[in-house]
Each structure stands twice: as structure tokens, then as C-alpha cells.
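Student: This is a predicted model, with the sequence first.
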Amino acid sequence: MKNFALYIFLSSIIILSSCRNNDPEPDKFKNGTNEYVNNWIYDNMNLYYYWTNDLPDKDISGENPEDFFYSLLSDQDRFSWIQPNFQELLNSLQGITLESGYEFILYNDRENANGVIGQIAYVKKGSPAENVGLKRGDVFTKINGAALTLDNYTDLLGNISQNHTLTIERYNFEDNTFNELGNFDLYAIQFAENPNHLDTVYSRNGKKIGYYVYNLFSVGTDSDSAAYAVEMDEIFANFKTEGINHLVLDLRYNSGGAERATINLASLIGSNISDQDIFVKREYNEGLKQALINEYGEESLNRRFVSKAANIGNTLQSPQLTVLTSSRTASASELLINGLDPFMETFIIGDTTVGKNVGSTSFYEEDNPDNNWGMQPIITKSFNSLNQSDYDLGFYPDIPLKDNDLVKLELGDINEKLLKEALIYLAGTDEASRKVSYNPIPSEDIMGSMELKRRFGIYNIDLNN
């Protein structure tokens, strides 16, 4: 079981101080019922859940585990979830899903009231989508030959976790029209996304600007638990060698992930920080808070920066950090912005972020064939070193700019909409940036594939660290 030793110690809280009405006697669960799993859900929620005082009295009979779990949630909770297979939950938090390796956004079709247009937001490195030549900005109107509509798109999206076909059109910048490319056959595999999507350095008007696209807070995979963090360190070591003056951090497609990865990135960026400085303070329910303090001390409520030789914060000029955001920027991404705010000037370009200032952890029983469920309940609220946590409605951008055009340039292109705005803000224009090679087609988005992923909006913490 996840956090097993900690659970054994803290479970006494349930027995001594958190008993509720109608508790069943231990080990007397009816065969063929959901009582054992529901009891496991309730006991963990009773101990760890941030809004534990809002839990109803214990009644584990009747409901299937999913319905039972959601019946326990506070009205303030937008983010806790449960799923039948805990391994799928753990994989999703590491960026491992059954997919073809692309993210997309759906838009209303301006020429067809009931029509829906899909657009590729980005293609993942080494994926089946990259291998068949799919590109950011490609649009699709059909999945497996069926046209997308407002009535059927949710059903058709169920096919993308299997082998499937997209009917693709690509924008031609020479004649400003979309050209049909036909059907792209895409294979679905168990794919691990490398979150370090793109890094480069631009020189403009005497300034060097580092650009880093980071799409998921993950330190590594099961086979190499620190691979992504090591690669991130190498990227920032290169930024340091290049002597960049500004950093543009692109989090528009980053909806969260692991706290460890967040601290690693913050420690590479932060100005005038040391491993003695607090990055985030955790607030728990009162019973859990006191148990942690009694066992591990007050310091167990804090997470500090770590020392990084590749830190670039002290060489950056104002504004030291420019963040590109969207309405899908969430959780650990917001934690990063909030945690760095006391130490450096942050400037935001894009859309208002989701507004998730709470964190969760994974609960599961690894070696119990009677319980394959995994749950991810909210257990903590996060504050920065100045005790600030006022972003539950999201971070509002300094320069509002939606990335909602049907015509998109590749990430990293100096004329790509959000990056172009950042480069002009930081270093002015140059000849290349003054070129306008296409007519924007702003559109109203319906949803994105990021929202379909279980990891959307996750700030995943490890209680054992």
C-alpha cells in the first residue's frame, strides 16, 4: 500500500479521535459486496482528506466504489478522483498513457453551426504521431471517417486510445488556404511522454532569451526514475553557459504533475535562493497536521528549494521569468509561479490559468487482489513562503492573449503567437518578427485532450518525503 508505514502510524487518529457513526466491525465484510473497498476508501479519506470535517457518517454498504467515493467529496473539491485500476492511475501521473502521441483542441466550426474542428496542439517526440508526419496546427474534421459534430464528438473521441484514422488538412502559408492531406493512420501504444519538449536560445537586439517548453511535471519513468530531471538540469546548464538574460517558460499545455519535478525546476530558476529557503508550505486537515508535527516536527509541513549548480536566477534581468499560459495551465504549474513569486519578478502572457492551489497523493493497495482501485484525493493546500495562496481563481495574465487561432506556427517559431509577444516585450522587434505570413483565424474552443487525461490539474505530493 502507498505510504504504508505512515498509514500505520497515523491510522491511530481514526481510532482515537475520528470515529463516526455506523462504523462496521473490522474484518467483517460481506462476501460479494463492495464493503471492503468502500471501507478502505472511507478510512483513508477520514485520515488524509483535506476537507475531512465535511465527510458524511460512515455507511459502506450498497454503492459501487466510484459512486461511494464521489459521494464523500466536499462541495469545495473540484479535483479528487478515483479509478478502477491503480496502475493506470500511476502511469498517467508519469505521462504514460495508451495513445498515439499528440494533444489536440476542439473548436466550433465557424462555417457549420453543428460542426467541430480538431486541431493538433503539439506532437510528442518519438511518438507514432511524429513518425507519420503529424504536425502542430494540422486540423482534422473526421475520426475513422466519421465527421465530428457537437452531437457525436464525445463518442468519437473514445476511439483515440486505440488505433485510429484522422482526416487531416494542413495550412498552406503560400496561398493562405487549408490543403487536404487525406487520412493519417495512427497506432496507439503505451507511450511515455518526455516533458522536456523544446529548448532554444534567441539573440535579439543585444539580449539572449532562453525558451523552454515544458509540458508535464515528471522526474522520470519506472525504468529511469530521474531521466527527465537530469535532462532538465542539462538544459539549464546550457542556458547558463549561453548567458541568457531572460527566460520564457512555456506552460500553456502543462496541467500539473509531481511536486518533486516542480521543486527541481523552481530551484533552477529562482533568484537569490538557497536550500534554506521555503518553496512551498503545506496545510493539512487538523488531525493529519498534528500527527505529522508530532512524529516528524514542524519542518514536515515545508518543502524547500534544492541546491542546483545550473541555477540561472541570479544572472537574469527584469522581468526575470516570463511564463506563457493558457486556460489549461494548472496545479503544479501554478504552484511554480506562486512559489517563485517571493523571490523574483514574474510576467505572464496568455490566458487565465485554472486556479488549483491544492495537492493530492495516490492511494492504492499494491499486493491485494481484492482491491485494484486507486484514488487521488485532495489532502493539502499550498502556500508560498509569504503564506500566499490566493490563486484559486487562477493567475490573470499581464498581457491577455488567447492561443485560439486555427492557424498555428510550430512551437519555437519566432512568429508563433505567444512566443512572438514575449520576444517583442523582452527585446523589441527585429526584421524577422515584423513579417506577418498568415491571416489569423480566431476560434472558440470547446475542450482539449489535456482535460481528458486523469493527470489534468494534478499537484502530486509524496508524504514520505
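Tutor: That came in fine, so what should we check first? None of these values were measured; they are calculated from a predicted model. Numbers count the residues shown, from 1 in each chain.
Student: going forward, measure contacts and count neighbours with C-alpha atoms only.
Tutor: Fine.
Student: Show me the helices in the protein, by range?
Tutor: With DSSP state H as the criterion, the chain has helices at 4-10, 12-17, 35-48, 65-72, 86-93, 128-131, 153-156, 227-242, 259-269, 286-296, 332-340, 417-427, 449-452.
Student: try it against this one:
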Amino acid sequence: MRKIILLAVSVLLNACGGGGDITAPTQLCQRTDTNAKIFCALQKDYLWYQALPTTIEPANYATPQALLDAVAEPQDRFSFVLTEQEYEDRYINATYFGYGFATVRADNNGALQLIYVFDDGSAAQNGLRRGDKIVEIEGRSVASWLSQLDAGKITNDDIYGPNVAGVVRNFVWKKPDNSTLSADLIKRDVATNTVLHTSVVVQGNKRVGYLVFNSFIELSEFELEQAFAYFVQQNINELVLDLRYNGGGLIRVANQLSTQIARNAVQGQTFVKYQYNDQNSGKNNTSLFSLGAGRSALNLNRVFTLTTGSTCSASELVINSLAPFIDVVQIGEPTCGKPVGMQPDLINNYVLFAINFQTVNALGQGDYFSGLTPECAVASATTGDWGTANDPLYATALAYIAGNGCNQQAVATSMNRMLAIKPRSTAPWQVNNEQ
């Protein structure tokens, strides 16, 4: 369980606390209650430990997460606590309970547009795909459901049903061609695939691979190997790596992916340098590029990365670590800005994910707390399934490969649209409604 991880998930801002005795932090490490042990761990390992309160009573906080929210450094949008079971479900078993899709609101809250669909879910098995718009659930319009949800009159369980195996909801959706379909979807455990799409297109004398990658977990090692074995067999000489919804995960998987992209250019070179707080400077170390669990690799001298504000953590690490060695053409929107990471710490029945190191590349670059800025600034939009020709990010990558650079006309149009996008929240990667 003690694996180096870069993660980007939401922090639940439900801090609570109050009166009661105040305990000196030095005394807390003698106690066995969970909150005291968590604060003790923060004193030792937290990257910003010097900003912690000098006096505190952890027992005054109802949950470990509430304690962490109350004491975290203001710039820390990333630290969090899970139960052991939540950790196993999310990062080891790669399962969750639902129908197997993620949506964003569309058409002025008149529809829910699918941005990705997991292969194992009831949604995929009934024909729903990225780009489809759900317009009706259980005989009621999505507009009506969302209006009541926003008014606080109902919950997501009222819309999608409780988390009970076998719950059925009828969905009506429109395809991008405006045809309408409907089906009964069944809620159950869904195994999530982290490689959402692979394809190859021929453009002139180029064979362009397209890989949509959604998270860096243990399952990804196998799925990435399958994807790159396919790309090697297809003899691709350009790669578009779509990280627009990828919030991060295991650093070793980020290393595998990076090495599979550009093996010859990075072999024996520094992938990442870890920098801990001054109490733990002895842990500072360097990790070299490595295929890890991978076997198949390309030898590309450039890669195109598609990014948004939901591109975070290990996804940013791939971009930053490859940049000193190959041409990394970033297309889309600025990333979330997380050049830091954590080593999970098992404390009683909880797993603490508190930021305890910063990462820099071979050139010592890593202060991108405001995000990595794209070379080609293009606003993301969902126009259909993966690989559709009018997807603005993917189309810009293909245009660049064809010799048209960033396609300035498209970029200008997209920049105008980007001005209308609301500022990123404190949890910029949390944009998806997974059900």
C-alpha cells in the first residue's frame, strides 16, 4: 500500500471543530486515536509542515478528513483521507457502483452529455457513447430533474436510483445525428477501463496513433501494454495522447507510459526528481525512465498531448518529464497545476494521502502550480465519440501533424470560447458526474 502516488481527487470541504482542550503537537504522537496519529504524521512528513497549527486538539474534528481540511496549507487542494475499503475499491479493484458513464451538463441544463463510457457498464452495453445526450430519465426530462436538484428538493439517488444492485432506470438519449434511442440501464459494480480508446489513422505519409488515457492505476500497466503493442504492430510514427480527463495516479505508471512513448530518447535519463521537506531531505532521490511492466515501446521524437483543467498530477508529470528529451506539443487548455505528490500512509483503518514531496524534471523544472500552458490554446468540446474529425483538440493535433501548426483561425475561435469558461474551482479535475 505504501506506493509513491500522484493523485488528483476532490477534497471534501466539511471541516468542523470547536472548543475543548488544546494539545501541544509534540504530545500527540503518544496517542493512538486516529486523528492524533494523522496529525502526528503530518508533523513529520507534510511538505508544508511548518504551516501546521502549533496547538490543536484533533479529537475536536468529527472525521480525519475534517481535521485535514482544517489544518492544510491554503495552496494544498490535493491532500485527502480514504477508508481502507474506499482505497481498495478506487485504486486497486478499479470498480465503482453505477451504470458506467460520466456526464457534463449541456444545452442550458436541458441535457446530460456523455464524455466517456466504461466498456463494462450497462450504458456501453446498451449503445450509449461519448457525445450522446441524455434528455430523459424515468419518463421525466433532464431539465426538470436538474432544476429540482439545484433547488435542493431531490438528490442524485432520486434521479439515478440508490446504490443497490439491480436498480433499473429508463434513459432516453439523442445521438449526435439527432436520432433518439432509449433503454433500461441496470446499476451494478462497474470495472473501469483506463484506456478509453485506441485508433490509427493514415495522414499523408504519417501513421498517427490516438490514445485516450483516463487514469494511472495498477490496471493501467496491462492496458497500456496492450495499446502500445497495437501501435508497434501498426508501425505508427506520430502519437496523440489524450489526457483531457486524466486526474493522475501512480507515478510508476506515468514512467511506463513516458518510456513507451520515447524509449531510445530517454533510456538512462532522469524521469523525475523527488524533493521532500527539510526534515526528510534524506529521502530526496532520482528515478530514471523505465518500461516497468511494459514490453512494447515506440521511439518517437515528439508527442501531442491533449489537456484541460482536469489534466492533473501524473498526467502533468508525463508532459514535464518528457519535455527535456523530445518535443511535447501541448494542445487544449491549461492543466490543473499539481507538481506535488504523496506516499499513502496507513493509519488505523484509514489511508492518509497528504502532500509530502514535490517533483521536478531532469532540468529541475517543476513549479507549475498554475498549470502547464498549451502551445496550441484550444477549448475542449464534446462533438461525438472518440476520434471524430471535428473534435477541436484532436483536429488541431492532426492539422499540426499535416504541417498547419496550431491552425490559428481555429485557435482564435477557441480562445473566444475559452474566455467564457468559468474559472477553475479548487478541485479543477472534478468536472465529471460519474454514474
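Tutor: Ah, there it is. Computed from a predicted structure; not experimentally measured.
Student: among the helices of structure 1, which is nearest L321 of structure 1?
Tutor: helix 259-269 (8.1 Å; C-alpha to C-alpha).
Student: what does that closest one correspond to over in structure 2?
Tutor: The alignment of helix 259-269 of structure 1 onto structure 2 (TM-score structural alignment) spans residues 251-261.
Student: what about I159 of structure 2, how many neighbours?
Tutor: 16 (other C-alpha atoms under 10 Å).
Student: L301 of structure 1 too?
Tutor: 18.
Student: ok, now how distant is the closest residue to it other than its chain neighbours from L423 of structure 1?
Tutor: Spatial nearest neighbour of L301 of structure 1, chain neighbours left out: R282 (5.1 Å); criterion: C-alpha to C-alpha, 6 or more residues apart in numbering. R282 of structure 1 sits 35 Å away from L423 of structure 1 when distances are taken as C-alpha to C-alpha, to the nearest Å.
Student: Repeat that for G220 of structure 1.
Tutor: 31 Å.
Student: if we can go back for a sec, quick one: which of R282 and L423 of structure 1 has more around it?
Tutor: L423 (23 against 19).
Student: what's the spacing between L157 of structure 1 and E99 of structure 1?
Tutor: According to C-alpha to C-alpha, L157 of structure 1 and E99 of structure 1 sit 12 Å apart.
Student: out of those two, which sits in the more crowded spot?
Tutor: Higher neighbour count among L157 of structure 1 and E99: E99, with 22 against 13, using other C-alpha under 10 Å.
Student: I'd say that one and G158 touch.
Tutor: No. Counting by C-alpha atoms under 8 Å, E99 of structure 1 does not reach G158; the two are 11.2 Å apart.
Student: Which residue is the nearest non-sequential neighbour of the residue positioned nearest the centre of structure 2?
Tutor: Centroid-nearest residue in structure 2: G247, 1.2 Å away (criterion: C-alpha atoms, centre = their mean). For G247 of structure 2, ignoring the flanking residues on the chain, the nearest one in space by C-alpha to C-alpha, 6+ apart is C312 at 4.6 Å.
Student: Enumerate every residue touching the aligned partner of the one you found in structure 1.
Tutor: Alignment note: C312 of structure 2 maps to A330 in structure 1; criterion TM-score structural alignment. A330 of structure 1 makes contact with 254-256, 353-356, 456-458, according to C-alpha atoms under 8 Å, 6 or more residues apart in numbering.
Student: I'd like to know how far A330 of structure 1 sits from Y391 of structure 1.
Tutor: Relative to Y391 of structure 1, A330 of structure 1 is positioned 11 Å away (C-alpha to C-alpha).
Student: any residues in contact with both of those two?
Tutor: Going by C-alpha under 8 Å, 6+ apart, residues that sit against A330 of structure 1 and also against Y391 are 355-356.
Student: Verify the stated contact: A427 of structure 1 with N245.
Tutor: No. The pair A427 of structure 1 and N245 does not pass the contact test of C-alpha under 8 Å, sitting 10.1 Å apart.
Student: Find residues that contact each of those two.
Tutor: Common neighbours of A427 of structure 1 and N245 (C-alpha under 8 Å, 6+ apart) are K207.
Student: Who has more neighbours out of these two?
Tutor: More crowded of A427 of structure 1 and N245, by other C-alpha under 10 Å: N245, with 24 against 16.
Student: Not counting sequence-adjacent ones, nearest residue to that one?
Tutor: L316 (4.7 Å).
Student: what do you get for N196 of structure 1?
Tutor: That would be Y214: by C-alpha to C-alpha, 6+ apart, it lies 5.2 Å from N196 of structure 1.
Student: what's the neighbour count on that neighbour?
Tutor: Neighbours around Y214 of structure 1, by other C-alpha under 10 Å: 22.
Student: which residues sit in contact with it?
Tutor: Counting by C-alpha under 8 Å, 6+ apart, Y214 of structure 1 touches 195-198, 249-251, 254.
Student: Quick test: list the members of the residues you listed that are still contacts in structure 2.
Tutor: Checked against structure 2 using both residues aligned by TM-score structural alignment, their matches' C-alpha atoms under 8 Å, these keep these contacts: 195-198, 249-251, 254.
Student: Drop anything exposed from those residues.
Tutor: Buried members of the kept ones among the contacts of Y214 of structure 1, scored by 16 or more other C-alpha atoms under 10 Å, are 195-197, 249-251, 254.
Student: Which two among those are spaced furthest apart?
Tutor: P195 and L249 (12.8 Å).
Student: Which of the contacts of A330 of structure 1 are still contacts in structure 2?
Tutor: Where structure 2 agrees (both residues aligned by TM-score structural alignment, their matches' C-alpha under 8 Å), the contacts of A330 of structure 1 reduce to 254-256, 353-356.
Student: Can you say which of those residues are buried?
Tutor: Buried among those (16+ other C-alpha under 10 Å): 254-256, 353-356.
Student: Pick out whichever of these sits closest to Q276 of structure 1.
Tutor: If you rank these by distance to Q276 of structure 1 using C-alpha to C-alpha, G256 comes first, at 25.0 Å.
Student: What is the equivalent residue in structure 1 for E221 of structure 2?
Tutor: E221 of structure 2 maps onto A229 in structure 1, by TM-score structural alignment.
Student: which residues does its match contact?
Tutor: Per C-alpha under 8 Å, 6+ apart, neighbours of A229 of structure 1: 218-220, 261, 264.
Student: Could I have the buried ones of the residues you listed as PyMOL selection syntax?
Tutor: Buried residues among the contacts of A229 of structure 1 (16+ other C-alpha under 10 Å), as a PyMOL selection:
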select buried, resi 218+219+220+261+264
